[in-house]
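Engineer: I'd like to go over a predicted model; first the sequence, then the structure.
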Amino acid sequence: MSELSVDERKKQLRIAVICSSNMNRSMEAHRLLEKKGYNISSYGTGTRVKLPGTSHDNPNVYAFSTPYNEIYEDLYRKDRNVYRQNGMLNMLDRNRKIKNHPEKFQLNNDVFNVILSCEERVYDQILDDFNKRKAKAFTQCHVINLDIPDNHEDADIGAIVFSQLLDELIKDNDLDANIDELLQSFEEEKKRDLMHSVVFY
């Protein structure tokens, strides 16, 4: 990508951002990065999509194929005041403007250059999935983890940090060669701990 401008590299670099349910953290990052012109997709790694219910022991659980709009309408019917107050309806309203439904990473066959994960458990699930795949083209992919608590405020902050990180990475003409130094410099500047692994498609 050495001959390309930053804007051209933004379009060429394929990026995925992943949390557990493809609801909160990954979708806020998806929204912001898409707005900034990045070639971005988002996913979850969980078995099912889980959202808080009206009590701790009674979460709302959905299949990944359930449209955000259907989940919105389901929560609205169940208790619109509670789910408006805890931010679930606002979150789902944002999500349904971005794409149709949450997607499960392990079922996806697209090839990415950079994968951003939002917690260590998700990072481990991503690496485990790559270990089960058989690399065919040996295309290199960087998996980078930033721990982001799963609440609306931290999701906003995490999306900004991901955006700042990509803004630094995209400037480099030889990302594969220089990423370790770039990540170390970013950690020191932002006082954020990152995890990084290289995987292959």
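Structural biologist: Arrived safely.

Engineer: okay, CA-based contacts and neighbour counts for the rest of this
Structural biologist: Noted.

Engineer: tally up the residues packed near residue 114, please.
Structural biologist: Counted with other Cα atoms under 10 Å, the neighbours of residue 114 add up to 21.

Engineer: test my guess that it contacts residue 141.
Structural biologist: Yes: the pair residue 114 / residue 141 is scored as a contact, 5.5 Å apart, by Cα atoms under 8 Å.

Engineer: please spell out which residues along stretch 120-134 are buried.
Structural biologist: 120, 122-123, 125-126 (16 or more other Cα atoms under 10 Å).

Engineer: between these, which is nearest residue 66?
Structural biologist: The shortest approach to residue 66 among the buried residues of stretch 120-134 belongs to residue 122, at 20.8 Å (Cα to Cα).

Engineer: contact partners for the closest one?
Structural biologist: For residue 122, the contact set (Cα atoms under 8 Å, 6 or more residues apart in numbering) comprises 18-20, 45.

Engineer: okay, one more to line up with it:
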Amino acid sequence: MRHDLSIAVVCSSNQNRSMEAHHLLSKKGFRTKSYGTGSCVKLPGVTVDKPNVYNFETPYEKIAEDLRNKDLSFYTQNGLLNMLDRNKRIKGKPEKFQQCKEEFDLIVTCQERVFDQVLEHLNEREQVSMNLVHVVNVEIKDNHEEATLGSFVIYELVEKLSNTEDPASDIDTVIEFLEKKRNKKFLHSLAFY
């Protein structure tokens, strides 16, 4: 049995981890959106102390153009231009989770701090529909390789949930299975819309 779950994947800047998972889940046919929870979009700069900072309204193409103008060779080598090219094929610009009005069955975060921010936002907003949402954190380091590996963990979670009799009831069993298989600890909480 396959359930048509609606899924949100959330990281800090809606650039690397959430977009890699968004890309894979969409390719596999899942209804997926992605978001960031940060105050702004931050990407690595030429030096550690000088990141590239953009607002959430800046299209991926404009960010790529800015980086090409700053240092084409550097941002090609570190993979940012390739990442932005993938992102713009999925959607036009990064989106901020706190501005999202849509409801999801499952929200997967990629970092404990983001998990906390998502729950804080859901708990602070006025609850309208009282629909239940599961929030699960899959800890993923913010680099290209880990984002790719992490997207497969998220895909496995979503795939297993969508094939259970009752995803809401079976989520703990699925998480327990994946924690043992992946030797990874997941965080899980419930919230309401």
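Structural biologist: Looks like it arrived, so ask away. Remember, it's a predicted structure, so these values are computed and weren't measured experimentally.

Engineer: circling back: of the buried residues of stretch 120-134 of the first structure, closest to residue 158 of the first structure?
Structural biologist: Distances from residue 158 of the first structure to these, taken by Cα to Cα, are shortest for residue 120, at 14.1 Å.

Engineer: residue in the second structure paired with the closest one?
Structural biologist: Residue pairing (TM-score structural alignment): residue 120 of the first structure is matched to residue 112 of the second structure.

Engineer: now swap in residue 31 of the first structure and tell me
Structural biologist: Alignment note (TM-score structural alignment): residue 31 of the first structure maps to residue 23 of the second structure.

Engineer: surely its match and residue 90 touch.
Structural biologist: Yes: using Cα under 8 Å, residue 23 of the second structure makes contact with residue 90 at a distance of 6.9 Å.

Engineer: of these two, who's got more company?
Structural biologist: Shown here are residue 23 of the second structure and residue 90; by other Cα under 10 Å, residue 23 has more neighbours (20 against 16).

Engineer: any idea how far the more buried one lies from residue 188 of the second structure?
Structural biologist: Using Cα to Cα, to the nearest Å, we find residue 23 of the second structure at a distance of 23 Å from residue 188 of the second structure.

Engineer: can you check residue 115 of the second structure too?
Structural biologist: 9 Å.

Engineer: who touches both of those two?
Structural biologist: Counting by Cα under 8 Å, 6+ apart, the common neighbours of residue 115 of the second structure and residue 188 are 135-137.

Engineer: how distant is the one helix or strand residue 40 of the first structure maps to from the center of its chain?
Structural biologist: With secondary structure defined by DSSP states H and E, residue 40 of the first structure is part of strand 39-44. Offset of strand 39-44 of the first structure from its chain centre (Cα atoms, centre = their mean, to the nearest Å): 6 Å.

Engineer: stretch 128-135 of the second structure now?
Structural biologist: Mean-position distance between stretch 128-135 of the second structure and its chain equals 19 Å (Cα atoms, centre = their mean).

Engineer: give me the range in the first structure that it lines up against.
Structural biologist: Counting by TM-score structural alignment, stretch 128-135 of the second structure corresponds to residues 136-143.

Engineer: residue in the first structure paired with residue 177 of the second structure?
Structural biologist: Mapped onto the first structure by TM-score structural alignment, residue 177 of the second structure lines up with residue 185.

Engineer: how close does that match get to residue 114 of the first structure?
Structural biologist: For residue 185 of the first structure, the distance to residue 114 of the first structure equals 18 Å [Cα to Cα].

Engineer: repeat that for residue 126 of the first structure.
Structural biologist: Separation of residue 126 of the first structure from residue 114 of the first structure (Cα to Cα): 12 Å.
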